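> Here you go, sequence then predicted model.
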Amino acid sequence: MRGDYRHWQRIPTRWADNDVYGHVNNVVHYAFMDTLINTWLVEAGLDIHSGRQIGLCVESHCNYRASVSFPQALDAGLRIGHLGRSSVRYEVGFYSEGREDVVAEGHFVHVFVDRTTRKPVEIPEHLRTAMEGLVVA
């Protein structure tokens, strides 16, 4: 349900997102999830260019409920289902613009690592504080 998500971003589809079957191709949903999550992280203070910590995707999944096609826009909801010491599971719901029916649901798991060594590190405190506002029970 829409009310289960804590952060929202509208994502327009593009002409090139449609495949030969006339709908947004399944791989595009993963790019949308990546865009939603990383936009939120940058806004929350993650320095993607030179910060000491970076988040690496170690798992992703998507269930498709309905098709969408260009020029539809999607309302993308973001929440956090699990917040660990160095990992976080983001959960995403895609809804047709202004509608209550979910078209796709997915998740990404990020492990935060040192940019140089690629060894797991604790999620930076300022990000953890921001992430706590997205956590759902």
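Arrived safely. Quick caveat, the model's predicted, so the values are computed rather than measured.
> Please make it C-alpha for all contacts and neighbour counts, starting now.
Fine.
> give me every residue that touches the nearest residue to residue 23 once chain neighbours are set aside.
Nearest residue to residue 23, sequence neighbours excluded (Cα to Cα, 6 or more residues apart in numbering): residue 69, at 4.5 Å. By Cα atoms under 8 Å, 6 or more residues apart in numbering, the contact list for residue 69 reads 13, 17, 18, 22, 23, 24.
> same thing with residue 51?
Neighbour list for residue 51: residue 115 [criterion: Cα under 8 Å, 6+ apart].
> Now do the SS call for it.
What DSSP: H, G, I helix; E, B strand; the rest coil gives for residue 51 is coil.
> Select the longest helix from this protein.
Determined from DSSP state H, the single longest helix within the chain is helix 26-44.
> Following the chain onward from that helix, which element is next?
strand 53-64 (DSSP states H and E).
> Take this one as well and set it beside the first:
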Amino acid sequence: MNKPLAQPRSAYRHFLPITTRWMDNDVYGHVNNVVYYSYFDTVVNEYLIRTGVLDVEQGATIGLVVETQCNYFAPLVFPERIEAGLRVARLGTSSVRYEIGLFKEGADEAAAQGHFVHVYVDRATRRPAALPEALRAALAPLVVEERS
């Protein structure tokens, strides 16, 4: 299995500054691996809410995570500030593959990067639903060519 290379900042289309918290560190003195997924979720949902395409209380469709993955290249620690980069690698009929890079503030190379896939479903039935046009339009600026 070949480990992917850390991507540069220029590979991402949207950034969100995130301040690490004391509780993010583990006993080994660095941000615990499970917290990285929280950062992933934060940058995606911040973007969706800010662009007006995610109504967490009453939206007709919701995104359910069906796949996640992360590669770690360098530790992040409290009290560092990080910058979460976001791009969309695949925009399907009812799913989106979001890719995220986590950068130490000002760094050009990702300390960690990964992805998660949302399958969009009807809120009531939980059955897959086509991506709403407003969501497609909001995600269009984030789309990059698929990487192998």
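Received, thanks. Source: prediction; values computed, not measured.
> returning to what we had before: map the residue nearest to residue 23 of structure 1 onto structure 2.
The equivalent of residue 69 of structure 1 in structure 2 is residue 77 (alignment by TM-score structural alignment).
> hang on, the earlier thing: which one (most neighbours) among the contacts of residue 69 of structure 1?
Neighbour tally across the contacts of residue 69 of structure 1 (other Cα atoms under 10 Å): the maximum, 22 neighbours, falls on residue 24.
> Let me know whether it touches residue 72 as I believe.
No. If you go by Cα atoms under 8 Å, residue 24 of structure 1 and residue 72 don't touch, sitting 9.6 Å apart.
> what range in structure 2 matches the longest helix of structure 1?
Mapped onto structure 2 using TM-score structural alignment, helix 26-44 of structure 1 spans residues 33-51.
> ok, the residue nearest to residue 35 of structure 2 when sequence neighbours are not counted - contacts?
Nearest residue to residue 35 of structure 2 in three dimensions, chain neighbours excluded: residue 24, at 6.4 Å (Cα to Cα, 6+ apart). Residue 24 of structure 2 sits next to 30, 31, 32, 35, 77, 78 when contact means Cα under 8 Å, 6+ apart.
> buried stuff in stretch 77-92 of structure 2?
Neighbour-count burial for stretch 77-92 of structure 2 flags 77-78, 81-91 (criterion: 16 or more other Cα atoms under 10 Å).
> Okay, and which of those map to strands?
Residues of those located in strands (DSSP state E): 81, 82, 83, 84, 85, 86, 87, 88, 89, 90, 91.
> Leaving aside the residues adjacent along the chain, what's closest to the first one?
What that stands for is residue 81 of structure 2. residue 19 (4.6 Å).
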